[in-house]
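J.: Got a predicted structure plus its sequence, pasted below:
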Amino acid sequence: MTHLPLDLAVIGGSGLYQFPGLENATRQSVDTPYGPASGDVVVGDFAGHRIAFLARHGESHTLPPHRVNYRANLWALHDLGARRVVGVNAVGGIRHDMGPRTVVVPDQIIDYTHGRYTSFCDVEGAEVRHIDFSEPYTASLRVALMEAAKRAGIAVIDGGCYGATQGPRLETRAEIARMKRDGCDLVGMTGMPEAALARELELDYACLALVANFAAGCGDEAEISIEEIFAHLAAATAEVPPLLAELLKR
């Protein structure tokens, strides 16, 4: 399949199932060698540029983190002409300054997931590639996001380590304590293998992490409320379109 290059592709996480302000939108169903993506890719115009949007969990949030077909999602966006991808991820805050409604552009990741297809090499006969993953996010795209946030007047934390867990359950206090000792600042369930697959396809990839709650044992709450999580997510998600509009202007 041959398509014109897109200016940006956005993968929406929990709370971001449609992209606000997308005009002249068309839905693209892409056949991939890895099965179906999470849903149709919606392609349209935003801030004077052509972008693609894909809801990682499906538009009705039917796919838990460990059942997302990450390979198909990245392949579909690449096949449609994407070269830059921003993954929007709902996360929990571990570091004291990464509380609810904070937006973070992480620069490192630790993978605690298991049983997921983590590479396009996981197919018989495929070429085995050993990608350099010492810096898991594309530095130039991270910088561009930070600069766009500054122009938009949106407070964003530069850097941090994302710990990717299996889900869909939230973590125990002991698990978060271990992750904190490991150097994690954030915890989420969808950061991997998405970042590594983007690298295999030679896509520029960065993460916008939206903090929905303090992780277990890191805040004052005795119990994490799902209602509060989605209220915090809605507030943080509202920052995404104006930030990406500024990104596209440059």
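T.: Arrived safely.
J.: from here on, contacts and neighbour counts on C-alpha atoms
T.: Fine.
J.: Show me how far the longest helix anywhere in the chain is from its chain's centre.
T.: Secondary structure of the chain read by DSSP state H shows that its longest helix is helix 139-152. Its chain's C-alpha centre and that of helix 139-152 lie 16 Å apart, by C-alpha atoms, centre = their mean, to the nearest Å.
J.: which strands and helices sit next to it?
T.: On a contact count with 3 or more C-alpha pairs under 8 Å, 6 or more residues apart in numbering; DSSP states H and E, helix 139-152 meets strand 103-105, strand 204-214, helix 240-249.
J.: after the longest one comes which helix or strand?
T.: Read it as strand 204-214. Using DSSP states H and E, the helix or strand that follows strand 204-214 towards the C-terminus is helix 226-237.
J.: Report the angle between that next one and strand 204-214.
T.: 140 degrees (axes from the mean of the first three to the mean of the last three C-alpha atoms, to 10 degrees).
J.: In this structure, which residue is most central in space?
T.: Gly87 (2.7 Å; C-alpha atoms, centre = their mean).
J.: Second structure follows, compare the two:
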Amino acid sequence: MQTRTGIIGGSGLYDIQGIEVIDSLNIDTPYGKPSDELLLARINGHEVVFLPRHGRDHATPPHKINYRANIYAMKLAGVNRIISISAVGSLRQEIEPGHFVLVDQFVDRTHSREGTFFDGPVVAHVSMADPVCACLKSSLLKACNSASITTHENGNYLVMQGPQFSTRAESELYRSWGMNVIGMTNMPEAKLAREAEICYATVAMSTDYDCWHEEEEDVSVQSILDVMRGNGVKAQAMLQNYFNTLSADELCSCGCPTALEHGIFADLKVQSDDAIRPIHALVKRFL
């Protein structure tokens, strides 16, 4: 089975040298429309599906993103791995603006976001002990190193509700918890990817020091945008390296594609069509 990689991030990621655009996918899901049309493309012979998380015009704030529709659309598009590229604030001196962090853990401080596909009557509990696909993360580390990007191999990502930035007290609290970076978008995205049995890894791009670093200016939109432009160029180089070295039939040896095998607490064969319809793409292999 050929891999199809999904990339969730900013629309500027499309500008990769050698990209061949194939089609725009206007996908409806049981949860509504995703953030935007999905762009199907080919890079070095590999099929890629791009989705701008906030929409092409960045018109959707983090707490209003339809995360379920985004991940379900990726599933319907045949994606079996997702590279999540996210702007974050740094909570550590050594993670400077412009550095990348390959996150391995999340702490979810969001609220009022729809965070599961299994709202009943079909119930499922998947493991999130290791929320990032180790195989995909390893490949991304090699791609970052090949692009000479200063990259931190591990990190804890505090996912805040937003859209406001932290208070100074909150920033210091998260540092005391051992958090490395802070952002607003990767939860429930990572949880939903696990429920969809899609490998998932996050490349966190540091844009600022949050507000804990009193020797630096407090966070401003303009300062973040300036760093983000440089980070976007680095992300394009990383992705180009990733697809230049990816085997056409390379699959992860992780447990992500089988996350639901022991997690569904229901006999699917006795469920009604109404119960199955919203999760059909996720459970059809069990039917």
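T.: Done, it's in. From a predicted model like this one, the values you see are computed outputs, not experimental measurements.
J.: May I have the TM-score of the superposed chains?
T.: Comparison of the two superposed chains (TM-score structural alignment, normalised by the length of structure 1) gives a TM-score of 0.93, and 243 aligned residues with a C-alpha RMSD of 1.5 Å.
J.: Just send the helices and strands packed on helix 139-152 of structure 1 back as TSV, with mean neighbour count too.
T.: Putting those into TSV (neighbours: other C-alpha atoms under 10 Å) gives the following:
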stretch	mean neighbour count
strand 103-105	25
strand 204-214	26
helix 240-249	18
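J.: Turn the ones you listed into TSV, including distance to Leu63 of structure 1.
T.: Below are those laid out as TSV (distance: least, C-alpha to C-alpha, whole Å):
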stretch	distance to Leu63 of structure 1
strand 103-105	24
strand 204-214	19
helix 240-249	22
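J.: Nearest to Val91 of structure 1 among the ones you listed would be which one?
T.: strand 204-214 (4.9 Å; C-alpha to C-alpha).
J.: list the helices and strands that closest one packs on?
T.: strand 84-93, strand 103-105, helix 139-152, helix 194-200, helix 226-237.
J.: at 6 Å instead, please
T.: strand 84-93, strand 103-105, helix 226-237 (3 or more C-alpha pairs under 6 Å, 6 or more residues apart in numbering; DSSP states H and E).
J.: any idea which element the counterpart of Arg178 of structure 1 in structure 2 lies in?
T.: Arg178 of structure 1 maps onto Leu173 in structure 2, with residues paired by TM-score structural alignment. According to DSSP H and E, Leu173 of structure 2 maps onto helix 168-176.
J.: mean deviation of the helix or strand that that helix is followed by from structure 1?
T.: Counting by DSSP H and E, the next helix or strand C-terminal to helix 168-176 of structure 2 is strand 181-183. Mean deviation of strand 181-183 of structure 2 relative to structure 1 after superposition (mean C-alpha distance after the TM-score superposition for structure 1): 0.2 Å.
J.: Which part of structure 1 matches stretch 183-194 of structure 2?
T.: So stretch 183-194 of structure 2 sits over residues 188-199 in structure 1, by TM-score structural alignment.
J.: Check which residues of the matching stretch are buried.
T.: Gly188, Met189, Thr190, Gly191, Met192, Pro193, Glu194, Ala195, Ala196, Leu197, Ala198, Arg199 (16 or more other C-alpha atoms under 10 Å).
J.: Map Pro100 of structure 1 onto structure 2.
T.: By TM-score structural alignment, Pro100 of structure 1 lines up with Pro97.
J.: pretty sure that match contacts Met205?
T.: No - look at Pro97 of structure 2 against Met205 with C-alpha atoms under 6 Å: they stay out of range, at 7.9 Å.
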